[in-house]
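**Q** Structure for this input, please:
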Amino acid sequence: MISNVQLDVERINRKFKDIEERRNTIIKGTRDATILCSKAIVSIHSHKKNESIENIDKAKKLLQQFKKMGKDDLQRYLYIAEQEFVEASSLFSLVENSSIPSMKTLEVSDISYVMGLLDCIGEIKRMIIDKIRIEGTSNVHSLFELMDKIYGIIYPLAVYDNLMPGLRKKLDVSRILIENVRAIITEEKRRSIMIEKIQEFEKRINTLSENTKGK
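**A** Coordinates of the predicted model:
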């Protein structure tokens, strides 16, 4: 009378046991991939090219492995690691003066691609601040334009926040970062102009002083 029920429940049990085992493996593995990408980002900022390449490649292999394991039912557990991978890969491309890789090239989901690019805006800000600290504002304008363009291209997707949870929040954070950088660059320019004027004034004073002594 209940033989069919018994068979179906056993089948359901096997199905969910398989899902649970794959889920646990993916969660642990993607955590490792996320750590590798974080290390790659640190290496990029430290100008350790080979180290960053190695970590990005390792992360990519892990993600490819777990993407297959995730099949169609567990892909969402890859999102965080994929976002970090997109962020690291995009940042590396920018440092190498290359085009940002496509979603197809990186083999990530559309949600991960968009979120990872927005996260990259924060890393571009860090690059800009480091450059200003060392070189001044002369070489930061292209980077600032880039972070603004990334934001501008992605912004129309804000209407799909219900399908990409957290997108609007990341856009808001990115906008704040961009405005912060704009303010920093503007203030640094004003400071540089003021320093130049002070130096020019000091030169005039010194010249007048020398002329007075000569008389």
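**Q** use CA for all of it now, contacts and neighbours both
**A** Fine.
**Q** mind listing the helices for this structure?
**A** Applying DSSP state H to the chain gives helices spanning 3-45, 49-70, 79-95, 103-106, 110-135, 141-154, 167-214.
**Q** The longest one packs against which elements?
**A** In terms of contacts (3 or more C-alpha pairs under 8 Å, 6 or more residues apart in numbering; DSSP states H and E), helix 167-214 is packed against helix 110-135, helix 141-154.
**Q** quick one: residue 113 from residue 78, how far?
**A** According to C-alpha to C-alpha, to the nearest Å, residue 113 and residue 78 sit 12 Å apart.
**Q** Please disregard the earlier target; I meant residue 19.
**A** The separation that residue 19 has from residue 78, given C-alpha to C-alpha, amounts to 14 Å.
**Q** if we can go back for a sec, tell me which of the helices of the chain sits nearest to residue 160.
**A** Residue 160 lies closest to helix 167-214 among these, at 8.0 Å (C-alpha to C-alpha).
**Q** relative orientation of that closest one and helix 141-154 in degrees?
**A** 160 degrees (axes from the mean of the first three to the mean of the last three C-alpha atoms, to 10 degrees).
**Q** For the comparison step, fold the sequence that follows:
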Amino acid sequence: MMKPRITDDIKKDFRRTIEEIIRRLNRRDLRREEIIRRSREIIRCSGRLTAQIVSEGYSDANDILNRLRECEKNVIELLNYYEEDPDLVRGGVSLQAFIEFCEASYLAHILYGSESLCNLNKKMPEEAIILGILDATGELKRMAINALGRFDIDDAEDMLNLMREIYNILSGTDYPDPLVPGYKHKIDVLRRNIEDLEALLSDMKTRKRIIDLFYEKSDLDNFSNT
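**A** Alright, predicted model coming up:
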């Protein structure tokens, strides 16, 4: 049996390799901490913007768009990290940050007609864009319900039609969780939201017809009594 020869050169080789790995891992760990910090900031600012966009009566478009662009600065930095070290950015809290930013961006696009800050040209991960759009449809349902509360049936129907359009495009697709996390569940949620909103809208239209008939009859009775 051959006896190992642990020479000084072998020891130096191990030392050089291990020290270089430690340097690289330390750099990646610092980068990871910065990625987490920026991701959390994006999630905070995007969540606040989404809540304000959807909230009843909030109509200061310039304020929303300016704050969305401020939030975008952290997104751009995160995308730069994505190009340098995609494994650190592709999932987890970073993916959630991209999704929430896309959700807020698309809601602003729908309400104010502004250019979406979340698109393929900006090197946003594809799964973040599609999941952000799906999350935005949940807020569309909430906005449609608010519109129905104001008896604004046309606005509610416009939002429902957009939800249907998105569902019709995506319903024939099926991506596994490793590729697009939670995709099938979000498609199912969208379908249920459409069905719920269709039922609410149908009920509201029926109520409106009854109210309109009541006022028509009241007008006729008043006319007959004059």
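**Q** Can you calculate the TM-score here?
**A** Overlay of the two chains. TM-score (TM-score structural alignment, normalised by the length of structure 1): 0.87; 210 aligned residues with a C-alpha RMSD of 2.1 Å.
**Q** which one in structure 1 is aligned with residue 36 of structure 2?
**A** Counting by TM-score structural alignment, residue 36 of structure 2 lines up with residue 27 in structure 1.
**Q** Look up the closest residue to its match, ignoring the ones flanking it.
**A** Distances taken as C-alpha to C-alpha, 6 or more residues apart in numbering place residue 77 nearest to residue 27 of structure 1, at 6.6 Å, with adjacent residues excluded.
**Q** circling back to that earlier point, most tightly surrounded among the helices of structure 1?
**A** helix 79-95 (a mean of 24; mean count of other C-alpha atoms under 10 Å).
**Q** Tell me the counterpart residues of it in structure 2, please.
**A** By TM-score structural alignment, helix 79-95 of structure 1 lines up with residues 95-111 in structure 2.
**Q** compared with structure 2, how much does stretch 179-198 of structure 1 deviate?
**A** With mean C-alpha distance after the TM-score superposition for structure 1, stretch 179-198 of structure 1 departs from structure 2 by a mean of 1.1 Å once superposed.
**Q** And stretch 79-92 of structure 1, by the same measure?
**A** Averaged out, stretch 79-92 of structure 1 is 0.8 Å away (mean C-alpha distance after the TM-score superposition for structure 1).
**Q** which other residues reach that stretch?
**A** With C-alpha atoms under 8 Å, 6 or more residues apart in numbering as the contact definition, stretch 79-92 of structure 1 has outside contacts at 30-31, 33-34, 37-38, 40-41, 44, 52, 56, 59-60, 63, 100-101, 106, 108-109, 111-113, 115-117, 119-120, 123-124.
**Q** Go again with 7 Å.
**A** 30-31, 33-34, 37, 40-41, 44, 56, 100-101, 108, 112-113, 115-117, 119-120 (C-alpha atoms under 7 Å, 6 or more residues apart in numbering).
**Q** Residue in structure 1 paired with residue 136 of structure 2?
**A** Using TM-score structural alignment, residue 136 of structure 2 pairs with residue 120 in structure 1.
**Q** Give me the distance between the counterpart of residue 44 of structure 1 in structure 2 and residue 37 of structure 2.
**A** Residue 44 of structure 1 maps onto residue 53 in structure 2, with residues paired by TM-score structural alignment. Counting by C-alpha to C-alpha, the gap from residue 53 of structure 2 to residue 37 of structure 2 is 24 Å.
**Q** repeat for residue 196 of structure 2
**A** From residue 196 of structure 2 to residue 37 of structure 2 the distance is 38 Å (C-alpha to C-alpha).
**Q** and stretch 127-145 of structure 2, how far from structure 1 on average?
**A** Looks like 0.8 Å for stretch 127-145 of structure 2 (mean C-alpha distance after the TM-score superposition for structure 1).
**Q** Residues in contact with that stretch: which ones?
**A** 54, 95, 98-100, 102-103, 106-107, 118-119, 155-156, 159, 163, 180, 186, 190, 193, 197.
**Q** run the last query once more with 6 Å
**A** 98-99, 102-103, 156, 180 (C-alpha atoms under 6 Å, 6 or more residues apart in numbering).
**Q** Can you pick out the most distant pair from those residues?
**A** Most distant of the contacts of stretch 127-145 of structure 2, by C-alpha to C-alpha, are 156 and 180, 29.4 Å apart.
**Q** Output the helices and strands packed on helix 167-214 of structure 1 as CSV; include the columns distance to residue 5 of structure 1.
**A** As requested, those are exported to CSV (distance: least, C-alpha to C-alpha, whole Å):
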stretch, distance to residue 5 of structure 1
helix 110-135, 39
helix 141-154, 50
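**Q** Can you tell me which of these is nearest to residue 198 of structure 1?
**A** Of these, nearest to residue 198 of structure 1 by C-alpha to C-alpha is helix 110-135, at 19.8 Å.
**Q** Would you mind giving the helices of structure 1 as CSV with distance to residue 160 of structure 1 added?
**A** Output for the helices of structure 1, formatted as CSV (distance: least, C-alpha to C-alpha, whole Å):
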stretch, distance to residue 160 of structure 1
helix 3-45, 26
helix 49-70, 24
helix 79-95, 17
helix 103-106, 18
helix 110-135, 11
helix 141-154, 11
helix 167-214, 8
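**Q** what's the mean gap between stretch 15-27 of structure 2 and the aligned bit of structure 1?
**A** Averaged out, stretch 15-27 of structure 2 is 1.4 Å away (mean C-alpha distance after the TM-score superposition for structure 1).
**Q** quick one: that stretch aligns where in structure 1?
**A** Here stretch 15-27 of structure 2 aligns to structure 1 at residues 6-18, judged by TM-score structural alignment.
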